[in-house]
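Novice: Kindly generate the corresponding structure for this input.
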Amino acid sequence: MSVFLQTDRLTLRAADDADVDHVLELHNDPEVMRYINSGQPISRETFVRETLPRFLRTFPCTGDRAFFIAQERDTEMFLGWFEFRPTADDSCATVELGYRLCRKAWGRGLASEGARALIRKGFTELGVERVIADTMTVNARSRRVMEKAGLRHVRTFFEEWPDAIDGSEEGDVAYELTRSEWERQNGPTA
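Specialist: From the prediction side, this is the model:
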């Protein structure tokens, strides 16, 4: 197991082929996927062809993957995944934060805990200068995680999507946190 980081309650490790069944089950939970694709199921074939390559991709600027399986630290139970993906192959200056957890992990502060740990590692070890994230305006839970992790709302925007999702008429929101903002909140990284 290639551990990327640990918190008091979580282990985040690089995703691998053995995670397909767990992640596919997560991606087929209609409540988990409510603000992603209206909870529509995804086939194993589509997941393996379209999603798995993103999970297994290594980024040159970090030498590591950008998707990390979240497990309960004590039991190693699968809880979901986190994304900390550079927006450019050759630079870790800006990374996108994402997360998707099983319903059994909801309401326990685990998404905020994992997000804060990734942000800390990014700013203190990976040379990250800015963390970005976005979600639907109506996705209050995800927005709260971003805020608890220190990100601030920077804009609301509207895009045309092929399939409307309930609440999409209210647009999407973008959040960000810069290294200098994080240092003001947490102290210098040096």
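Novice: hey, let's count contacts and neighbours off CA atoms from now on
Specialist: Will do.
Novice: Do I have it right that residue 16 meets residue 57?
Specialist: No - counting by CA atoms under 8 Å, residue 16 sits too far from residue 57 to count as a contact (9.8 Å).
Novice: Which one's more surrounded, the two?
Specialist: Shown here are residue 16 and residue 57; by other CA atoms under 10 Å, residue 16 has more neighbours (18 against 15).
Novice: so how far is residue 27 from the more buried one?
Specialist: Distance, residue 16 to residue 27, by CA to CA, to the nearest Å: 16 Å.
Novice: and this one, so I can compare the two:
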Amino acid sequence: MAEPLDITTERLRLRPWQDSDRAPFAAMCADPAVMEFLLPVPDRAASDALLDRVQAGITARGWGFWAVELRSTQTFIGFIGIQVPGAQLPFSPCVEIGWRLAAAHWGRGYATEGARAALAYGFERLGLDEIVAFTTVHNQRSRAVMQRLGMQADPDTFKHPAVPSGHPLQEHVLYRLPRNRWGPA
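Specialist: Next up is the predicted model:
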């Protein structure tokens, strides 16, 4: 078991999950805008189970999809971090970077700011050679964050194995960032 840590940026704190995060996380997972490009989380029990799995990864490794709060108010706004994907993907093994923020906090650069800190942790502290990101081909907001991070899209898309066959969200795009192309902004 690794010691979980906090990562702070100018405006954010990436930290282990707390019980007080459960209700706002469930509300975020129930928001159709937040979940537009994600498979639905059917109810509070499923939301709590997802939170438990994410925290278990942090407890085991010391890193993962950390809860994110605003430093100025200690308000929970979502998650940002790096993790080993649960699904076997065409490009596995890999470490992915990801984020999910409450819609009220979109458009302020929080995803990019927190993701840069997570990339720094992955490359500088863990010594990873590459970090990937992926999303459904239609998720332009997340793709824009990936591009701001300096990630480049693979020319080919892939069908995400955890998304049901024929589902409109199954087709995904993969972005990659090798350590030799990364540099903090």
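Novice: and the residue nearest to the spatial centre of the second structure, what is it in contact with?
Specialist: For the second structure, the residue sitting closest to the mean C-alpha position, by CA atoms, centre = their mean, is residue 98 at 1.9 Å. By CA atoms under 8 Å, 6 or more residues apart in numbering, residue 98 of the second structure lies in contact with 65, 80-82, 115, 133.
Novice: State the three-state secondary structure for the spatially closest residue to residue 103 of the first structure that is not a sequence neighbour.
Specialist: Computed as CA to CA, 6 or more residues apart in numbering, the closest residue to residue 103 of the first structure that is not its neighbour in sequence is residue 32, at 6.9 Å. For residue 32 of the first structure, the secondary structure call by DSSP: H, G, I helix; E, B strand; the rest coil comes out as coil.
Novice: who are the neighbours in contact with the counterpart of residue 32 of the first structure in the second structure?
Specialist: The pairwise alignment with the second structure assigns residue 32 of the first structure to residue 34, based on TM-score structural alignment. Residue 34 of the second structure makes contact with 28, 100-103, according to CA under 8 Å, 6+ apart.
Novice: Tell me the secondary structure at the spatially closest residue to residue 139 of the second structure that is not a sequence neighbour.
Specialist: Of all residues not flanking residue 139 of the second structure in the chain, residue 37 sits nearest, at 6.2 Å (CA to CA, 6+ apart). Using three-state DSSP, the structure places residue 37 of the second structure in coil.
Novice: ok, residue 40 of the second structure touching residue 29?
Specialist: Yes - using CA under 8 Å, residue 40 of the second structure is in contact with residue 29, at 7.5 Å.
Novice: More neighbours: which of the two?
Specialist: residue 29 (25 against 15).
Novice: residue contacts, that one?
Specialist: Per CA under 8 Å, 6+ apart, neighbours of residue 29 of the second structure: 35, 40-41, 47.
Novice: so can I have CSV of those residues showing distance to residue 7 of the second structure and secondary structure?
Specialist: CSV is the format used below for these (distance: CA to CA, whole Å; DSSP: H, G, I helix; E, B strand; the rest coil):
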residue, distance to residue 7 of the second structure, secondary structure
35, 26, coil
40, 29, coil
41, 27, coil
47, 24, helix
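Novice: Of these, which are reproduced in the first structure?
Specialist: Contacts conserved in the first structure for those, using both residues aligned by TM-score structural alignment, their matches' CA atoms under 8 Å: 35, 41.
Novice: Show me just the buried residues among the contacts of residue 29 of the second structure.
Specialist: Buried positions within those, assessed by neighbour count (16 or more other CA atoms under 10 Å), are 35, 41, 47.
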